[in-house]
Each structure stands twice: as structure tokens, then as C-alpha cells.
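*Asks:* I'll drop the sequence and a predicted model, then ask my questions.
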Amino acid sequence: MKKADIKILLVDDEPDILEIVGYNLKIEGYKIFTAKNGLEAVESAKKHNPHLIILDIMMPEMDGIEACEKIRATKGLENVLITFFTARGEDYSQMAGFDVGADDYITKPIKPKVLVSKIKALLRRIKNAQTTTLVDDGKVKVGEIIIDREEYVIIKDGAKLSLPRKEFELFSLLASKPDKVFKRDDILDKVWGNEVVVGGRTIDVHIRKLREKIGDQYFKTVKGVGYKFVIDED
């Protein structure tokens, strides 16, 4: 997808941020729409169907958390990428954002060049989603890795790697949506369910084993939140 075809909705109640961030994204070639509160954000999202929404949390009329929830409940916008703008130290807001369906968060203040880099990384999820394909019955290809769900085998560089059941299920979950941050509670629920977990470090131990077997570069820690699977960090 060409940059000129990518639509980004920027939402913030501070005019300076809309102007500065919007300008830096426009010169990158993206098509930018803006809104100054949550109500405008919801309406603009419905009208323009953006690929990415950058959403401030503390805003008048309707805050970012509620706006995100309404956008996610709108038909056709269920899978739009949403990242929150959060002030440093807003841990509760970050967690609340993930609870209502945010894909990521960006901490401000942030330098324009760093922001553009983060936006590019987020937009890679669109490309990465296109690299996840069904090979045949029971097999899914994610990037250059094939997941065989029937045999609980990972095929990487032509070699088969057998994984213990929980490691395989954890890898399959993370790889199902490359670059999406999975919260620790969601991982425990989807992989372990009602099973008794020995301790809070269970996920960390399994991630460490996956890093050793598949490659450290594929697994990224989001401090205080969870983990994500990354296909390409370029």
C-alpha cells in the first residue's frame, strides 16, 4: 500500500499537537484527518475509515477511552489500528486503553522524528497482516515461519521444530496478530485458561524458551503490559 493511500486520524484537544504532528505526518506522505475531542473522533472515523487512529486520552466532550470503545463497536471499524497518546506516568490510562481495544500507546512528549518512526512501525501491522496466509489445512504462514497446528510444529528455515503444547499455543497466539501487544492477563486466559499456573513468572519463562528456540528478535517485551511478536523490525 502506498503512503498516499494510508489515512491517519489524529485526535487531540491541543491545537499545537494537531498542527505539529499533523505536519510531520503529512510531509511523510500520509493523508491526515484531525479531530479535537472524542465525539469528533468517532464521527470522523465513521466518515473517513482511517487505517490508523492516534488518540489522546484526556479530552473534553468525550475522552479517548470512551471514544476508542465506541469506535471498536462500530461496524467496519473493528480492526482499525488505534494507538493512544499518553502523558508520562499514565499507567492506569494505558491499561484502560488496552482494555477497550487499543493496539498500542505512544508516550508524550515525543520528538517528531521518533513519532514518525513509531507510526511507521505501527503501520507495518497492515503489511504484516497481509503476510499471514493459510498454507493448507492446519498450517499458517506468518512471515517466513510456518505454524502447523495439527502437529504442533514450527517450520523455520526449512527445519521442523517441535514445541511443548503451552509454548506452541503461546507462540500461535502472539503470531496470530504480528506487532499486536497481548496483555499478560489475556495471554494467561487464552493459553492457560482455568488451569492452575505456578506463578506470575510462567509467561516469562515460556517467552524465554521461545526466544532461545525461535529467535530473540521475534519477541518484544512491552514493560508493564505484555508481549508482542514482530516479523520485521526494519
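*Replies:* Yep, it's here. Numbering: from 1, shown residues only.
*Asks:* use CA for all of it now, contacts and neighbours both
*Replies:* OK.
*Asks:* Check whether residue 32 really touches residue 18, as I assumed.
*Replies:* No - between residue 32 and residue 18 there is no contact under CA atoms under 8 Å: 10.0 Å.
*Asks:* So for those two, which residues contact both of them?
*Replies:* residue 10 (CA atoms under 8 Å, 6 or more residues apart in numbering).
*Asks:* Which strand runs longest in the chain?
*Replies:* strand 81-87 (DSSP state E).
*Asks:* From the contact counts, what lies against that one?
*Replies:* In this structure, strand 81-87 makes packing contacts with strand 52-56, helix 91-99, strand 104-108, judged by 3 or more CA pairs under 8 Å, 6 or more residues apart in numbering; DSSP states H and E.
*Asks:* so of those, which one's packed in deepest?
*Replies:* Comparing the helices and strands packed on strand 81-87 by mean neighbour count (mean count of other CA atoms under 10 Å), strand 52-56 comes out on top with a mean of 25.
*Asks:* can you map out the strands along this protein?
*Replies:* Going by DSSP E, the chain shows strands at 7-11, 31-35, 52-56, 81-87, 104-108, 132-136, 139-142, 145-148, 153-156, 159-162, 182-183, 219-222, 226-229.
*Asks:* can you redo those strands as a markdown table with distance to residue 96?
*Replies:* Putting those into a markdown table (distance: least, CA to CA, whole Å) gives the following:
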| stretch | distance to residue 96 |
| --- | --- |
| strand 7-11 | 18 |
| strand 31-35 | 21 |
| strand 52-56 | 13 |
| strand 81-87 | 10 |
| strand 104-108 | 11 |
| strand 132-136 | 29 |
| strand 139-142 | 29 |
| strand 145-148 | 32 |
| strand 153-156 | 34 |
| strand 159-162 | 37 |
| strand 182-183 | 11 |
| strand 219-222 | 15 |
| strand 226-229 | 14 |
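*Asks:* on that earlier part again, tabulate the helices and strands packed on strand 81-87 (JSON lines), appending distance to residue 7.
*Replies:* JSON lines is the format used below for the helices and strands packed on strand 81-87 (distance: least, CA to CA, whole Å):
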{"stretch": "strand 52-56", "distance to residue 7": "7"}
{"stretch": "helix 91-99", "distance to residue 7": "22"}
{"stretch": "strand 104-108", "distance to residue 7": "18"}
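*Asks:* for comparison:
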Amino acid sequence: MRVLIVEDHEELARTLAAGLGREGMAVDVALDGAAALYRAAIHDYDVVVLDRDLPVVHGDEVCRSLAADGHAARVLMLTAAGTVADRVAGLGLGADDYLAKPFAFAELVARIRALGRRSHTALPPVLVHGELELDTARRAATRGGRRLELSPKEFAVLELLLSARGAVVSAERLLEKGWDEASDPFTQSVKVTVSRLRRKLGDPPLIETVPQAGYRI
């Protein structure tokens, strides 16, 4: 899942990004509203975590612009003001969810994952292909009852491939959704991650390489 954190308090933004990264998400950070709109225009985010009180371009305007431009990303609005009127106003701007500061990190993670599931065609929380099961809520994978010890990137790639339901997923798409903007677009990270994932999944092989197209389950 690709997430954009828009928060002008840099230390908080970096802390949240690091925490979400440990949860297996690919996270970018924008410190003002203009930077947020720029990143949203060039990256395909699943969820935007948007602080309401932003410099340069206010969070309300960012939210309004994302909704008006038809972005598929779901917006989770953050604010220090947690009154009912504030929540109603934020949702009225096009936000999909609202979380008042201070908040528990575990709740933030849960809300982001719930919104991420809503940003695509409805999928069950447990993705199944034969003996392979991927529990996206519990972040657990098994094959034939055997637990698979997957890294966050391996889990993300497997989730993307299973979500495609047999369709081919390009390496570029995997890189876009599974890695943050600091990643080198010419990196071999996707190829290496798929190779490691294949070994962990075992036999018979589940991931097929489609020449000049990508990968599929």
C-alpha cells in the first residue's frame, strides 16, 4: 500500500512514516499543501493522511482539490480540533475519515488499512489462492498450513499479485505501490523481492514471470 503523509510538523511526519514503514507500507512525506498536491499528481496513492492546518496550501483546499480531480486515494484527515462540527466540515470537503490529535498509532494503522481496502474493488480481508492464504488484517501468510515468514516488501508484493486475481502486474506497478519515492526506478528491488518470495512460497511455483509484461499468480 502506498501512503502519503501530509504534516507540517516534520518530526511527527518522519516518525509516522517510519512506523508505517515497519507496518509494511510504502510512505512518502509532504510538509505543506503544495508539496502534497504535487506528489498526488505524480504518484498513485492508496491513502493520503492529511493534516488540516497546513502552510502554503491549507489542508481543506488540498482535500477539496483531490476530490475535485477524481483522485482514487482515500483521505484520512487529521486535526487538533475534534468537535463534531469539525468532523462534519472535514467530511464535507471530501475526506473519507477523520482522526483527532492526539491519536493512538494502532488506531491510525487500522484506519489507513481500512481505507486502503476501500480504495480498490472490494476484496476480502483474507486473500486465498489454493493452499495459499494471505490475511491482510493480521499481516500473516500461510501455505498448506505452513506459516510464511515474509518481509514487509515480500508481503506487499504478494498482496498486490493476489489482489490482481490472475491478471499480470508490471514491475513498474509493483515498484509504484510497494516502494516509496526514494526508490531508484531502475533498481532491481522488485526482481530480487520476487525471487526471495518465490523461494519462501516453495513448490509448486505460484508466481509466473510474463516476459516483457510482469508477474502474475
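*Replies:* Received it, and whenever you're ready, just let me know what you need. Because the structure is a prediction, the values reported are computed rather than measured.
*Asks:* which helix of the first structure spans the most residues?
*Replies:* helix 112-130 (DSSP state H).
*Asks:* any idea how far it is from the chain center?
*Replies:* Between the centre of helix 112-130 of the first structure and the centre of its host chain there is 10 Å, according to CA atoms, centre = their mean, to the nearest Å.
*Asks:* how far off strand 7-11 does that helix point, in degrees?
*Replies:* 130 degrees (axes from the mean of the first three to the mean of the last three CA atoms, to 10 degrees).
*Asks:* how close does helix 112-130 of the first structure sit to the second structure?
*Replies:* Comparison of helix 112-130 of the first structure with the second structure after fitting gives an average deviation of 2.8 Å (mean CA distance after the TM-score superposition for the first structure).
*Asks:* quick one: buried residues of that helix?
*Replies:* 115-116, 119, 121-126, 128 (16 or more other CA atoms under 10 Å).
*Asks:* okay, those residues in a markdown table with distance to residue 136 of the first structure next?
*Replies:* Formatted as a markdown table, the buried residues of helix 112-130 of the first structure follow (distance: CA to CA, whole Å):
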| residue | distance to residue 136 of the first structure |
| --- | --- |
| 115 | 39 |
| 116 | 37 |
| 119 | 33 |
| 121 | 29 |
| 122 | 29 |
| 123 | 28 |
| 124 | 25 |
| 125 | 23 |
| 126 | 22 |
| 128 | 19 |
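*Asks:* between those residues, which is closest to residue 141 of the first structure?
*Replies:* For the buried residues of helix 112-130 of the first structure, the closest approach to residue 141 of the first structure (CA to CA) belongs to residue 128, at 11.0 Å.
*Asks:* how about the helices in the second structure?
*Replies:* With DSSP H as the criterion, the second structure has helices at 10-22, 33-42, 59-68, 84-92, 105-118, 152-163, 171-178, 189-201.
*Asks:* ranking those by burial, who's on top?
*Replies:* For the helices of the second structure, the highest mean count by mean count of other CA under 10 Å goes to helix 152-163, at a mean of 21.
*Asks:* And residue 41 of the first structure, what's its match in the second structure?
*Replies:* Superposed on the second structure with TM-score structural alignment, residue 41 of the first structure falls opposite residue 36.
*Asks:* count of neighbours near the closest residue to its match other than its chain neighbours?
*Replies:* Setting aside the residues directly before and after it, residue 36 of the second structure is nearest to residue 30 in space (CA to CA, 6 or more residues apart in numbering), at 5.3 Å. Residues contacting residue 30 of the second structure under the criterion other CA atoms under 10 Å number 21.
*Asks:* Touching, residue 30 of the second structure and residue 38? I think so.
*Replies:* No - using CA under 8 Å, residue 30 of the second structure is not in contact with residue 38, being 9.2 Å away.
*Asks:* re the thing from before, minimum distance to residue 79 of the first structure: which of the helices and strands packed on strand 81-87 of the first structure has it?
*Replies:* strand 52-56 (9.7 Å).
*Asks:* What range does the closest one cover in the second structure?
*Replies:* On the second structure, the counterpart of strand 52-56 of the first structure by TM-score structural alignment is residues 47-51.
*Asks:* How about stretch 20-30 of the first structure?
*Replies:* Aligned by TM-score structural alignment, stretch 20-30 of the first structure falls on residues 15-25 of the second structure.
*Asks:* now the matching stretch: how far from the chain's centre is it?
*Replies:* The answer for stretch 15-25 of the second structure is 10 Å, by CA atoms, centre = their mean.
*Asks:* Now do that stretch: everything it contacts.
*Replies:* Residues contacting stretch 15-25 of the second structure (CA under 8 Å, 6+ apart): 1-3, 5, 26-29, 109, 151-153, 155-156, 178.
*Asks:* now do stretch 86-102 of the first structure
*Replies:* The list of residues contacting stretch 86-102 of the first structure from outside it, by CA under 8 Å, 6+ apart, reads 56-57, 65, 68-69, 72, 81-84, 104-109, 183, 225.
*Asks:* one more time with 10 Å
*Replies:* Contact partners of stretch 86-102 of the first structure, identified using CA atoms under 10 Å, 6 or more residues apart in numbering, comprise 53-58, 64-73, 78-85, 103-110, 180-183, 186, 224-225.
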